[in-house]
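Colleague: Give me a 3D structure for the following:
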Amino acid sequence: MEEFSVRHRRFVANYFAGKVKELRFQLAIVVAGCDKSLSTFTSGGEVSRDNHQAVLYGFSAFTNVIQTLKDAVKTVTNEQLDWSKIERLRHGSFMRNVRNAATHDGNPVISGWADGRYFVPSKIVRIDGFGKTIEIPAPAEDVRAICLDFAEDFCLLLRETLIAAGGIEHLKGSKFSIEEVEDAFANSTFIPPFAKELFAQNREKIEADLKDLKHDPIADAVKELGEVIQYCDSVKGD
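Modeller: Below you'll find the predicted structure:
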């Protein structure tokens, strides 16, 4: 298995919680768009084009964050998260394949709408990078239910994977080394000269403070994953 440097793993670990927040952000856009569509339809109104686009583009962005988090958890833990595990989740196989369809083919995926709800109306047919024809069955559930069920299961899997991983204690501590901070101060055109001078005068203290930081990127990621799980559970009955 490919080994990742400690520095590389720390970089990705520091971004992980933020990427989980992005997953929730895109998921919430899809859910809000689906809810607004149903509410508007129920009240006899006309669903706007902007709302359709929010669901369509939000779903596309949501599927791409899935791939990012899959890759990130491999880098952080140095353990492969196989698609076979993800495919066992609710709608796991569907999400894997439509991510490819949306990213590589530009397929909109969501092209069905009925009674205020968004659907994938029929199977999707695509040709993969090896020239093989892939058929993706259309789920019976609407897009809102698909995204919430998958997101909940996926975040549970990511959380379990991070908690179970060993050898990640060395990722704790400051997000940056003193050399990285120093380089940023030296090369940034946005930092005024007086700030650069202050940094130079206090370099040793700043270095000591960095070493004392208790930042734990894995704990932060686990917390954010829990927030997504709670969010999914809280809106399922709406």
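Colleague: drop to CA atoms for contacts and neighbour counts, all remaining ones
Modeller: Will do.
Colleague: Give me the distance between residue 183 and residue 200.
Modeller: 11 Å (CA to CA, to the nearest Å).
Colleague: One more, please, to line up against the first structure:
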Amino acid sequence: MTRIYAAVSNKGGAGKTTLVTLLSGEYALRGERVLLIDADARKNLSGWWKLCHTKGNVPENIAVTIAATQRSIETEIARLGRSFDLIVIDAPGVDSTILSTIIRTSQIVISPVQPAIKEIEAAGQAAAAVNEINDEFGSRILHFNVRTRITVPGRNLEAYRYIRPFVAGLVAADYQTTLLETELFERNVYREIQNGLGTLQMQELTETVRKARAEVQALVTEIEQKRADIVREEAA
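Modeller: As a prediction, the model looks like this:
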């Protein structure tokens, strides 16, 4: 059965598109057929895809489509979904009426969290939106927070130290959300691949790329492990 994940944050520039491309490259490398849906009006994801074609850096096992309305999202999933193992939706970076459709359609919602107050607040809003939909429809959509654009000096920032207790506070308030242990550091290669260089996994294996790939591999492994744990719990 096709799995559907979504990158959600109502804070523009939070790193959703970068997260989507990183995840898709890793899943594709593992042999999964991945469909990316660009639902953001800024079209950063489809812009990257167009540049990849222009420069001859088209990733294998990945396809991209645009769907910026509720009906088009549902149509594209119905039309293409069975041809793919995984669908990843790049959601709008602002509050939008289609966000509820994107969340309701997904099994996992992932919110990138930078060490800054507005990004942290946006992740909290995404967690609230997921929980509201779960309560309304009796669903079990998972919400994960992943720390992104981390730097070694940044770990000393008050905002960085606030992320873990913030998510713990949401959990204490009965929100179903999780802070993933894997962190994605700020790396120039992430910006470079947005210029049509394909995926991270297609880059020459320099030391920087090696470290970046290790982080993304760990992130995908953690996501799938937590998903499998929930599936086992529900089957028990």
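Colleague: Provide the TM-score value for the superposition.
Modeller: Remark: TM-score between the superposed chains equals 0.24 [TM-score structural alignment, normalised by the length of structure 2]; 93 aligned residues with a CA RMSD of 5.8 Å.
Colleague: Between residue 183 and residue 200 of structure 1, tell me which one has more neighbours.
Modeller: Neighbour tally, residue 183 of structure 1 and residue 200, criterion other CA atoms under 10 Å: the higher count belongs to residue 200, 14 against 11.
Colleague: Tell me which helix or strand that one sits in.
Modeller: helix 193-201 (DSSP states H and E).
Colleague: Residue 135 of structure 1 sits in which helix or strand?
Modeller: strand 133-136.
Colleague: list the helices and strands that strand packs on?
Modeller: Packing partners of strand 133-136 of structure 1 (3 or more CA pairs under 8 Å, 6 or more residues apart in numbering; DSSP states H and E): helix 92-100, strand 124-127.
Colleague: how about these in JSON lines, adding mean neighbour count and distance to residue 13 of structure 1?
Modeller: Shown next, in JSON lines, are those (neighbours: other CA atoms under 10 Å; distance: least, CA to CA, whole Å):
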{"stretch": "helix 92-100", "mean neighbour count": "20", "distance to residue 13 of structure 1": "23"}
{"stretch": "strand 124-127", "mean neighbour count": "16", "distance to residue 13 of structure 1": "34"}
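Colleague: Put together CSV for those, with distance to residue 162 of structure 1 on each row.
Modeller: Shown next, in CSV, are those (distance: least, CA to CA, whole Å):
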stretch, distance to residue 162 of structure 1
helix 92-100, 19
strand 124-127, 33
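Colleague: To residue 66 of structure 1, which of those lies closest?
Modeller: helix 92-100 (8.4 Å; CA to CA).
Colleague: Check which helices and strands the closest one sits against.
Modeller: helix 49-77, helix 83-87, strand 133-136.
Colleague: Throw these into CSV and include mean neighbour count, thanks.
Modeller: As requested, these are exported to CSV (neighbours: other CA atoms under 10 Å):
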stretch, mean neighbour count
helix 49-77, 19
helix 83-87, 14
strand 133-136, 14
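Colleague: I'd like to know which of those is closest to residue 158 of structure 1.
Modeller: Short answer: helix 49-77, nearest of those by CA to CA, at 7.4 Å.
Colleague: so after the strand holding residue 135 of structure 1, what's the next helix or strand?
Modeller: By DSSP H and E, the next helix or strand past strand 133-136 of structure 1 is helix 143-164.
Colleague: Report the buried residues of that next one.
Modeller: Using 16 or more other CA atoms under 10 Å as the test for burial, helix 143-164 of structure 1 gives 143-159, 161-162.
Colleague: What ranges does structure 2 have for its strands?
Modeller: 3-7, 34-38, 62-66, 86-90, 108-113, 142-150, 178-185 (DSSP state E).
Colleague: Of all the ones you listed, which one is nearest residue 50 of structure 2?
Modeller: If you check each of the strands of structure 2 against residue 50 of structure 2 by CA to CA, strand 62-66 wins as the nearest, at 9.5 Å.
Colleague: Give me the contacts around that closest one.
Modeller: 24-25, 28, 33-39, 46, 49, 76 (CA atoms under 8 Å, 6 or more residues apart in numbering).
Colleague: any chance of the helices and strands packed on helix 92-100 of structure 1 in TSV, with distance to residue 179 of structure 1 too?
Modeller: Shown next, in TSV, are these (distance: least, CA to CA, whole Å):
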stretch	distance to residue 179 of structure 1
helix 49-77	22
helix 83-87	38
strand 133-136	49
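Colleague: Out of these, the one nearest residue 235 of structure 1 is which?
Modeller: By CA to CA (comparing all of these), the closest turns out to be helix 49-77, at 16.4 Å.
Colleague: And the helices and strands packed on helix 92-100 of structure 1: which comes nearest residue 42 of structure 1?
Modeller: Using CA to CA, these put helix 49-77 closest to residue 42 of structure 1, at 15.2 Å.
Colleague: between the closest one and helix 143-164, how big is the angle?
Modeller: 20 degrees (axes from the mean of the first three to the mean of the last three CA atoms, to 10 degrees).
Colleague: and residue 224 of structure 1, what element?
Modeller: helix 217-235.
Colleague: Quick check: buried residues in that helix?
Modeller: 217-218, 220-222, 224-229, 231-232.
Colleague: repeat for stretch 178-191 of structure 2
Modeller: For stretch 178-191 of structure 2, by 16+ other CA under 10 Å, it's 178, 179, 180, 182, 183, 184, 185, 190.
Colleague: now those residues as JSON lines including distance to residue 208 of structure 2?
Modeller: Putting the buried residues of stretch 178-191 of structure 2 into JSON lines (distance: CA to CA, whole Å) gives the following:
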{"residue": "178", "distance to residue 208 of structure 2": "28"}
{"residue": "179", "distance to residue 208 of structure 2": "25"}
{"residue": "180", "distance to residue 208 of structure 2": "22"}
{"residue": "182", "distance to residue 208 of structure 2": "17"}
{"residue": "183", "distance to residue 208 of structure 2": "15"}
{"residue": "184", "distance to residue 208 of structure 2": "12"}
{"residue": "185", "distance to residue 208 of structure 2": "11"}
{"residue": "190", "distance to residue 208 of structure 2": "10"}
